[in-house]
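[1] prediction below, plus the sequence it came from.
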Amino acid sequence: MTKAIMIQGAGSNVGKSMLVAGICRAMTRRGLRVAPFKPQNMSNNAAVTVDGGEIGRAQALQARACRLSPHTDMNPVLLKPETDVGAQVVVQGKRLATLKARDYGKMKSTLMPKVLESFTRLADTADLIVVEGAGSPAEINLRTGDIANMGFAEAANVPVVLIGDIDRGGVIAQLVGTHAVLPEGDRARIKGFAVNKFRGDVSLFADGAREIASRTGWIDLGTLPWFDQAHRLPAEDVMDISSRGTGEIKIAVPRLSRIANFDDLDPLAAELDITVEIIEAGHPLPGDADLVLIPGTKSTIGDLKFFRAQGWDIDLLAHVRRGGHVLGICGGYQMLGRWIDDPDGIEGHAGRHEGLGLLDVETVMSGDKRLAAVCAIDLATGHEVSAYEIHIGRTFGPDARPWLTVEGRSEGAMSADGKVLGCYLHGLFASDAFRAAYLARLGVTDGLTDFEGGVEKALEALADHMETHLDLDGLMGLAGKI
């Protein structure tokens, strides 16, 4: 018998993804077969799955919490924003179309059969499915055709627990207000609530929790203190990346408008001897940076224009003249070349665009997306690393100077002095040996962390946090049979 419970938020960024990961690890430790599920996610931070597709990286972390490999059924609909008004629609791991928000709104209800298909298939392998909503069910203007929150919960007959965020203030209004605006059927589907991110003595909120329970009729499942090890887990948003380092070695990362797959930064931010600084639009690249890392992007040509509009191209050339290091990953790699050719208008208008010119390569965009988990070798050290590719386009050049091999083929490009590097591979820095060798070039010689071990310790600590502060037995009692 499989049971399911859905975690929804009274607003965005209330901590749903982390709570689901913690619940998944805690219940897995109790001996249950647990799987995460998110019907619809919007994120350019994606993970390659064991079945050759892509899902939101938050669901990949939740799968890890369940000690499972990520699978496309865990996040059947993924929206990857490409412009302010449009996004690529990925269904069960594969690109379906690129649509404007209004057009997606009209067709999203047609995706419910695929969502339920994935959910049912996942249920066949688990004792418990922990479902994560998106945004908030209080956005009742989006209720028609909804597949992300109450629309899914109704279709799959899954009970809901609502989470409020006390750190931003007004948590009573968040939860009671949600109760007030929901239609009766959706309101009845919510069985319990919890309050997240409390700083200080949680007993001080006892009266507040009683008020919420009395005004809603929902069961109080607990008030969770702030989880101070959150920074050790991969970040969902680039601005959640918190560099704990205070060392003199500085890595500057320009925040591209469509930044994607920035999990490359997580292992770097965990190092104590370096500082990762996210550079916002309108601010120059710092002159004292040791490395400028240009990350992946969902829109290479658009972000190349954005990069130049900030004056970062001038800052980057000055950085190179000073002898600084540069690393471009995926879209950042494409930007570092001499040209980007988009003959079919894959990223907008067809045309040929001049790159930053720091690597002797050019890129041709194509409609085929490469999605693959790979094993690579760093030619300078011989270190083997696990990585993944998730990109469109092919990059080549007569004097590229590759610095990696991937399953027998050359990968990446390097400048003549070896200080400017680019490649398509995400996840290289999760390998401690490779990270140590690369950072040694910047002057870091000790204090390197066990990154993967740190993530595991953080997941265990998160599960302990759930066991201590969340009524998990009560949560299981609210879960419904499917």
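    Received the coordinates, thanks. Residues are numbered from 1 along each chain as shown.
[2] C-alpha only now, for contacts and for neighbours.
    OK.
[3] which strands or helices does the helix or strand that contains residue 389 pack on?
    In this assignment (DSSP states H and E), residue 389 forms part of strand 384-396. If you count contacts as 3 or more Cα pairs under 8 Å, 6 or more residues apart in numbering; DSSP states H and E, strand 384-396 packs onto strand 46-48, strand 362-378.
[4] residues of stretch 41-52 that come out buried?
    Buried positions in stretch 41-52, judged by neighbour count with 16 or more other Cα atoms under 10 Å: 41-49.
[5] swap in stretch 401-418?
    401-406, 410-415.
[6] return the subset of the residues you listed lying in strands.
    404-406, 410-411, 413-414 (DSSP state E).
[7] ok, residue 287 - contacts?
    The contact partners of residue 287, by Cα atoms under 8 Å, 6 or more residues apart in numbering, come to 315, 319.
[8] what about 6 Å?
    Contact analysis of residue 287 by Cα atoms under 6 Å, 6 or more residues apart in numbering lists nothing.
[9] give me the contact list for the strand holding residue 389.
    361-366, 368-377, 425-428, 431.
[10] just the buried ones out of these, please.
    For the contacts of strand 384-396, buried by 16+ other Cα under 10 Å: 361-366, 371-373, 375-377, 425-428, 431.
[11] hmm, which two among the ones in strands among the buried residues of stretch 401-418 are most spread apart?
    406 and 414 (15.8 Å; Cα to Cα).
[12] and the longest helix for this structure?
    The single longest helix within the chain, with elements called by DSSP state H, is helix 451-469.
[13] next helix or strand past that one?
    helix 472-478.
[14] distance between that following helix and the chain's centre?
    The chain centroid and the centroid of helix 472-478 are separated by 28 Å under Cα atoms, centre = their mean, to the nearest Å.
[15] got another, please set it beside the one above:
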Amino acid sequence: MAKALMIQGAGSNVGKSMLVAGLCRAAVHRGLTVRPFKPQNMSNNAAVTADGGEIGRAQALQARACGLASHTDMNPVLLKPETDTGAQVVVQGRRIATLRARDYAAMKPRLLAAVLESFERLKAQADLVIVEGAGSPAEINLRAGDIANMGFAEASGTPVVLVGDIDRGGVIAQLVGTRAVLAEADAARIAGIMVNKFRGDPGLFEAGMAEIVARTGWPSFGLVPWFSGAHRLPAEDAVDIGSSRGGPLKIAVPMLSRIANFDDLDPLKLEPSVSVEMVPPGRAIPGDAAVVILAGTKSTAGDLAFLRAQGWDIDIAAHLRRGGRVLGICGGYQMLGRVIRDPGGIEGPPGAVPGLGLLDLETVMHPKKRLAEVSGRHPESGTEVRGYEIHIGATEGPDRARPWLEIDGRPEGAVSADGRVAGAYLHGIFTSDAFRAAWIAGLGGTPGGIGYGAEVDATLDALAAHLEAHCDIDGLLALAR
């Protein structure tokens, strides 16, 4: 039976996911069999698992760090926000409901059994389970019924290391303040601290670290410098989406309000001839873009209204008049059609909304979600592709007679008659190196010859070495029980 250690944060976005991935790879390098685990995650950036469910993208990366295929047990509760007050609830890989925040709070205690069931299955398979918390245990207003932080640590008997983020400032207050507000029983579960994202001379923070240790009574296991390779790993949080400044081939991506599975763009951001510009709300799509990509979204109709409110529909029309290209992925593909029908009110009030009308297609929403890892080919270039589907709705129409892809022997997606507008449901397609190279060359760019999977693995190895150099890994592993 495995030992376990939990990494919690003194705030959101302190780098927990990255630290867990690095610790997983470091433990694997030491010959341990390791599993990642996150009891509850909130993210629209999901991954399809080998067992046919979905989990947060960060846990899929952590599974890769362990040398494993991802599994639904690694993230048994996933919340996918659809509105400011409601989210789709996915339990052990399957959607069970869409709930408002207050209703989900009432459900949480009943989900603890599923969380512990998945945790125990992982423990039976490994020497070590490294657990990632969510948000912060300092949110003591959420402690009752908690399954993500101290509630899970208490129920499972897992020791905790608390991480602070020095890059945003106030890290002493983050950690000391957390100690001040925690109940004594929860404070006792914390076995140590780490400070993440440091820049500059570490000697300048020796007195600060000493103050934290003295005021909390928790020992330090490391001051972790900023990891410069972080941008080479898939990000999970929308707040981490950034542009990349590479070569002259510009790809513009409107930042939809419910943008999902945006790691589709990560392989393109590593290409030296490509610049990916994330276009924020209130800014026009740049006129010198070669292609506009409409990414996935958790709310197609809602984000289509958001797109129009920004005037991006007008920008896209102008872009096409200038000879540009448009690619829609999943929800972005649905937007390209003539109409989106939602008779059952899956994404909101029942009804229909007009699409952008760039492809002669119609999408009808239905409650059954398709979750599948798939492979096929891109007929235009003859290259093989791999990826995954994670969507509701079916799309049909005359332009489907010109499929963009062939997946598992069936046509997938559509292409306009002039060839400048295309779309499909397939996520992850740009991780296919030969296809990505052909697609970039078709736009007039120069492929960089990058092996994306090898780049990710090399970066995980570098992250593990980074933590080995700056953390007490032996001490951390000794905490696990």
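    Yes, it's here. Computed from a prediction, not measured in an experiment: that's the story for all the values here.
[16] quick one: list the elements packing against the longest helix of structure 1.
    helix 16-29 (3 or more Cα pairs under 6 Å, 6 or more residues apart in numbering; DSSP states H and E).
[17] the helix it packs on against structure 2, how far on average?
    Compared with structure 2 after fitting, helix 16-29 of structure 1 deviates on average by 0.2 Å (mean Cα distance after the TM-score superposition for structure 1).
[18] what does that helix rub up against?
    Applying Cα under 6 Å, 6+ apart, the external contacts of helix 16-29 of structure 1 come out as 34, 62, 65-66, 462-463.
[19] let's have those in JSON lines, adding distance to residue 13 of structure 1 and neighbour count.
    Below are these laid out as JSON lines (distance: Cα to Cα, whole Å; neighbours: other Cα atoms under 10 Å):
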{"residue": "34", "distance to residue 13 of structure 1": "23", "neighbour count": "29"}
{"residue": "62", "distance to residue 13 of structure 1": "16", "neighbour count": "29"}
{"residue": "65", "distance to residue 13 of structure 1": "20", "neighbour count": "29"}
{"residue": "66", "distance to residue 13 of structure 1": "22", "neighbour count": "24"}
{"residue": "462", "distance to residue 13 of structure 1": "17", "neighbour count": "25"}
{"residue": "463", "distance to residue 13 of structure 1": "20", "neighbour count": "24"}
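[20] what is the nearest of the residues you listed to residue 325 of structure 1?
    The nearest one, if we look at those relative to residue 325 of structure 1 and count by Cα to Cα, is residue 62, at 34.5 Å.
[21] counterpart of that closest one in structure 2?
    Counting by TM-score structural alignment, residue 62 of structure 1 corresponds to residue 62 in structure 2.
[22] before we move on, what SS does its match have?
    helix (DSSP: H, G, I helix; E, B strand; the rest coil).
[23] now do the helices in the stretch 251-400 of structure 1.
    Shown for the stretch 251-400 of structure 1, the helices assigned by DSSP state H, counting those that start in this stretch span residues 266-269, 300-309, 312-321, 331-336.
[24] most packed of these?
    Highest mean neighbour count of the helices of the stretch 251-400 of structure 1: helix 331-336, a mean of 29 (counted as mean count of other Cα atoms under 10 Å).
[25] in terms of secondary structure, what does that helix contact?
    For helix 331-336 of structure 1, the packing partners by 3+ Cα pairs under 6 Å, 6+ apart are strand 296-297.
[26] what's next to the strand it packs on, contact-wise?
    Here strand 296-297 of structure 1 makes contact (Cα under 6 Å, 6+ apart) with 258-261, 329-332.
[27] now the helices and strands packed on strand 384-396 of structure 1 in a markdown table, with distance to residue 285 of structure 1?
    Converted to a markdown table, those look like this (distance: least, Cα to Cα, whole Å):
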| stretch | distance to residue 285 of structure 1 |
| --- | --- |
| strand 46-48 | 26 |
| strand 362-378 | 24 |
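[28] which of these sits closest to residue 253 of structure 1?
    Comparing these by Cα to Cα, strand 46-48 comes nearest, at 18.8 Å.
[29] that closest one vs structure 2, average distance?
    Strand 46-48 of structure 1 sits 0.2 Å off on average (mean Cα distance after the TM-score superposition for structure 1).
[30] now the strands: where do they sit in the stretch 1-150 of structure 2?
    With DSSP state E, counting those that start in this stretch, the ranges of strands along the stretch 1-150 of structure 2 come out as 3-9, 34-37, 40-42, 46-48, 54-56, 77-81, 86-91, 94-100, 128-132.
[31] on average, how far is the fifth one from the matching bit in structure 1?
    It stands for strand 54-56 of structure 2. Mean for strand 54-56 of structure 2 is 0.1 Å (mean Cα distance after the TM-score superposition for structure 1).
[32] who are the packing partners of that strand?
    So strand 54-56 of structure 2, by 3+ Cα pairs under 6 Å, 6+ apart, packs with strand 46-48.
[33] which elements pack onto the strand it packs on?
    With 3+ Cα pairs under 6 Å, 6+ apart as the test, strand 46-48 of structure 2 has strand 54-56 packed against it.
[34] ok so, going back, and the match of residue 62 of structure 1, what does it touch?
    Neighbours of residue 62 of structure 2 in contact, by Cα under 6 Å, 6+ apart: residue 21.
[35] change it to 10 Å
    17-25, 34-37, 68-70, 74, 130, 460 (Cα atoms under 10 Å, 6 or more residues apart in numbering).
[36] now do the end-to-end distance for stretch 220-234 of structure 1.
    29 Å (Cα to Cα, to the nearest Å).
[37] wait, I meant stretch 19-39 of structure 2
    Start-to-end, stretch 19-39 of structure 2 (Cα to Cα) is 16 Å.
[38] also stretch 124-134 of structure 2?
    Terminal-residue distance, stretch 124-134 of structure 2 (Cα to Cα): 24 Å.
[39] pull up the aligned stretch in structure 1 for it.
    So stretch 124-134 of structure 2 is aligned with residues 124-134, judged by TM-score structural alignment.
[40] follow-up on the earlier one: residue 191 of structure 1: which of the contacts of helix 16-29 of structure 1 is nearest?
    Nearest to residue 191 of structure 1 among the contacts of helix 16-29 of structure 1 is residue 34, at 20.7 Å by Cα to Cα.
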